[in-house]
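Novice: Structural data only, the sequence is not supplied:
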């Protein structure tokens, strides 16, 4: 006989029901789904730290009433014990021979016949006395999210006891030092109710079929209704819905999805397994098939400085939006072996005239070079093995070569740049070292040695007067320049009107085809130059023997 006493409850900070001292609970028979939930699974106990080396499953009563588990069914086994689980209380289910060891952790349901827990995954179900499904979980060893812990000695713990139908997103390996938390709050527990994206994947099977993946288990009866889905751009409603599993549906359409378009997919008036109704939407893009020359290899660093890493820059020279997940980056070695890697495992779009920088460590590239556009970097798991000198890089799409670049000898820490998009990068005359004025590399923006259509050099002072008084206005002299071709070396000097040399800005250094030179008003001796009239003198030398001289006057002013 079960003694009945009126009770008073309070709620903990986690929303857990707690009884005041000296109270007993009235067991309830009208139990709703998810009142009692699976909370922890120890499928592979081998290697646990300070717990019984035995399998167990933990139940948690998240309701505000006591629940009798008599006659309930766990998987294939009926619970014969007249056991009551109070609000906020845990109960362990284990093999009968292990029940004494687990009794130290709280209430235990001992089963004479134990349905073993597979290390790799299994379906768990819990039915009440009336045969109503209260909770179910189909776990997998991928839920650990940790390759070491999935090998044994750690339990799977539920993250949010109030979140249902989420599958893997709501479970993870225990972080408790013992490997699990039987009979107490899970080490990973988080009862926050962060909004989740209901549609978490879209897969275009072919032009007439689209697979939608949901982050929750959906009500299959509701999800099978074609009127709950629609697509834009003239595609409309599907003509067929096929339930793939409790998280996935396959939609069939009369009108095709066409390349070169973005599509919005709307799923509305759907329900999850707990009958929570929701609407959700997502979008995807179908890229057009690229042809040779659409995606160009524009710059490569194969011989980085000590502590540096390689990078490859690509440029979308087409008028198409390209999906880099469909491209590979490769290199052909001297021994004939071709090594290649996929650029991205997920869709990664690059618009016309955009750059992307491929490297294993974007943060290191940003430390070594000027990188004004950090968002263009793509962190790769690996790059093909580029040799320092006389190597190559190849871009392929579905096995077809789209572009290739062949470089010769390199200098340490200096990238090799493509000069013209319209010429092949396997031609030696279309490659050049990055200019020293650009910092020896230009990852993510216009190459320092790119060809311009100008026929003559252009030099222009931004202002003919500057005052280095740090007031935020014209604090430095700025000289903008544009050259008609690459291959120039430059010497740039500042003279006082009296003819005295004040500062050497460049001395026989390679120079970019366009850029900005600045002078801060300091002499070579690191003293402040006096006010007056000055002359900036430029001397250019080209590899073909051409020499050019330029002089421009300006004023260095000081406030009174």
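Specialist: Arrived safely. Keep in mind the model is a prediction, meaning the values are calculated, not measured.
Novice: Could you use CA atoms for every contact and neighbour count after this?
Specialist: Will do.
Novice: chain center to stretch 109-126: distance?
Specialist: In terms of Cα atoms, centre = their mean, to the nearest Å, the centre of stretch 109-126 is set 36 Å apart from its chain centre.
Novice: in it, what's buried?
Specialist: By neighbour count on 16 or more other Cα atoms under 10 Å, the buried set for stretch 109-126 is 109, 110, 111, 114, 117, 119, 124, 125, 126.
Novice: And it, end to end?
Specialist: The straight-line separation of the ends of stretch 109-126 (Cα to Cα, to the nearest Å) is 13 Å.
Novice: How about stretch 349-361?
Specialist: Note: stretch 349-361 ends 20 Å apart using Cα to Cα.
Novice: The closest residue to residue 437 other than its chain neighbours: what's it in contact with?
Specialist: Excluding the flanking residues, the one nearest residue 437 by Cα to Cα, 6 or more residues apart in numbering is residue 511, at 5.4 Å. By Cα atoms under 8 Å, 6 or more residues apart in numbering, the contact list for residue 511 reads 435, 436, 437, 438, 448, 487, 488, 489, 490.
Novice: Got another one to weigh against that:
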């Protein structure tokens, strides 16, 4: 279906019904082609598509389009309701067989990996903004080029990433036509408070996951800060309106950690968050060697899932991540291209973990992200070859903070498949260059722990070995009480392999809960009373036979019993 467009000269503004004062989101950035090559089917040119989603015509004369702060003026054009307009360089116009296209002199280049695109009206008001990055493509071949990014549902123009995806059109995009991915998909995400940054001694920046309701978010009554300080005023920052600048009544004191809490702050769709609404902050200090450590890496991810690098603040300092970069060593041993970790001044607090990835949603769709607030999206990561490489964490001035030379040989020797398994650091006190200080993540932890305590570590579990099966009596009747029993353990070191088999009183194996699984220092395996055929077994006494061993020759075998009961009618 082709959507019509009618462009008239400025004189038509004088006619009745042909003018309006535009409101925010009346016209939206509807489709973007940031990397047209290699060609999938469309001409090899960048373009930006606008759509009028209001019910009245909008005159675009004196409007401005900015891409990463480079602005151009839009031509006089009356954009009719539910109409599209494709913008590109003048030389590209003839390559598209569509009427609703305009060439723009000095059309701003659209960066491949990330760009902030802002549409301003004639009064310099933000009408729409899209802050995309490579992760919006959700992995796969689409991000390699020739495929556009399309908005899914125009009912949620301020929803950001969750409302955009790679075009599914055979040609790689739909310039001048309705988006191939268009759907009435709901938006159920919430405006979580992600982190804080310090602008100066009396100004704090709060960064939310969503575009906010500016009127609500600008009310100081919605924010509280510890340490006897008070928020006197605040403003929501354009053009994305997902950050709030707070002004305090007194200066933040050095060496003190503060907690800021937001309450009742709604996003542009009216949703509020009751889960992640509190962050800590303090005055940052410059990190030195081994203050920030590389703690976990996933360099061979499952198909379609992004890599990640996890950092750990091993110091007592608050560190501004804007001062840090990541890179890979080149074949000649030099430092490769520096990759920014953040440009927002995010603070890494003492003892905090932070996983860096290009697509948080995709990563957490595969792995269990227990603390999603500890995962930071970046536009790109350093190159991490499958067989081995060298990841460097350093300051902007090239001072090296930590460095990890890794190989696939550092994985657990008995692992039959390395894809999808991360390498975890065993001890903070030992250098990252010590190959023995790294171990494959445990199977019982999902093979990776981004933003969470490593499943394999040395020195935390002590010398004890504890295995427990609780509750000792359970009833799998789905009444919400003791429906499963859980085998849990605490092991003295990393690298243990486990087998767990459930037997009935006649000595017959009825369920193989684990077969040669790589166990973490701590972990658990639940049992819901079903056998190998997924059918609930009869009530009675069952015996867990547990065998654990490691490559150093340690072997431990033990039994635990459990009673599976049934309620009487």
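Specialist: Nice, thanks for sending it over. All values reported here derive from a predicted model rather than from experimental measurement.
Novice: TM-score for this pair?
Specialist: The TM-score (TM-score structural alignment, normalised by the length of structure 1) is 0.55; 360 aligned residues with a Cα RMSD of 4.6 Å.
Novice: if I line the two up, what does residue 288 of structure 1 land on in structure 2?
Specialist: The equivalent of residue 288 of structure 1 in structure 2 is residue 285 (alignment by TM-score structural alignment).
Novice: Assumed that match was part of a strand.
Specialist: No: counting by DSSP: H, G, I helix; E, B strand; the rest coil, residue 285 of structure 2 is not found in a strand; it is coil.
Novice: what's the distance between it and residue 475 of structure 2?
Specialist: The value you get for residue 285 of structure 2 to residue 475 of structure 2, if Cα to Cα is used, is 55 Å.
Novice: Settle it for me: which of the two has more neighbours?
Specialist: Neighbour count, other Cα atoms under 10 Å: between residue 285 of structure 2 and residue 475, residue 475 has more, with 21 against 13.
Novice: That one and residue 506 of structure 2: what is the separation?
Specialist: For residue 475 of structure 2, the distance to residue 506 of structure 2 equals 21 Å [Cα to Cα].
Novice: Now do the same contact list for the closest residue to residue 357 of structure 2 other than its chain neighbours.
Specialist: Distance criterion Cα to Cα, 6+ apart; nearest residue to residue 357 of structure 2, sequence neighbours excluded, is residue 308 at 4.6 Å. By Cα under 8 Å, 6+ apart, the contact set of residue 308 of structure 2 is 297, 298, 299, 355, 356, 357, 358, 381, 450.
Novice: residue in structure 1 matching residue 308 of structure 2?
Specialist: Under the alignment (TM-score structural alignment), residue 308 of structure 2 maps onto residue 311.
Novice: how near is the nearest residue to residue 355 of structure 2 once chain neighbours are set aside to residue 328 of structure 2?
Specialist: Leaving aside its sequence neighbours, residue 355 of structure 2 sits nearest to residue 310 (Cα to Cα, 6+ apart; 3.9 Å). Distance, residue 310 of structure 2 to residue 328 of structure 2, by Cα to Cα: 15 Å.
Novice: likewise residue 299 of structure 2?
Specialist: For residue 299 of structure 2, the distance to residue 328 of structure 2 equals 12 Å [Cα to Cα].
Novice: Can you check which residues contact both of these two?
Specialist: Shared contacts of residue 299 of structure 2 and residue 328, defined by Cα under 8 Å, 6+ apart, comprise residue 384.
Novice: What is the corresponding segment of structure 2 for the helix or strand harbouring residue 100 of structure 1?
Specialist: Residue 100 of structure 1 belongs to helix 99-102 when assigned by DSSP states H and E. Aligned using TM-score structural alignment, helix 99-102 of structure 1 spans no residues in structure 2.
Novice: So in structure 1, which helix runs the longest?
Specialist: In terms of residue count, the longest helix belonging to structure 1 (DSSP state H) is helix 362-368.
Novice: Relative to structure 2, what is the average displacement of that helix?
Specialist: On superposition with structure 2, the mean distance recorded for helix 362-368 of structure 1 (mean Cα distance after the TM-score superposition for structure 1) is 1.5 Å.
Novice: What range does that helix cover in structure 2?
Specialist: Against structure 2, helix 362-368 of structure 1 falls on residues 360-366 (TM-score structural alignment).
Novice: can you pull the buried residues of the matching stretch?
Specialist: 360, 361, 362, 363, 364.
Novice: The residue lying closest to residue 86 of structure 1 once chain neighbours are set aside - how many residues pack around it?
Specialist: Spatial nearest neighbour of residue 86 of structure 1, excluding adjacent residues (Cα to Cα, 6+ apart): residue 66 at 4.3 Å. Residue 66 of structure 1 is flanked by 21 other residues according to other Cα under 10 Å.
Novice: Also residue 140 of structure 1?
Specialist: 18.
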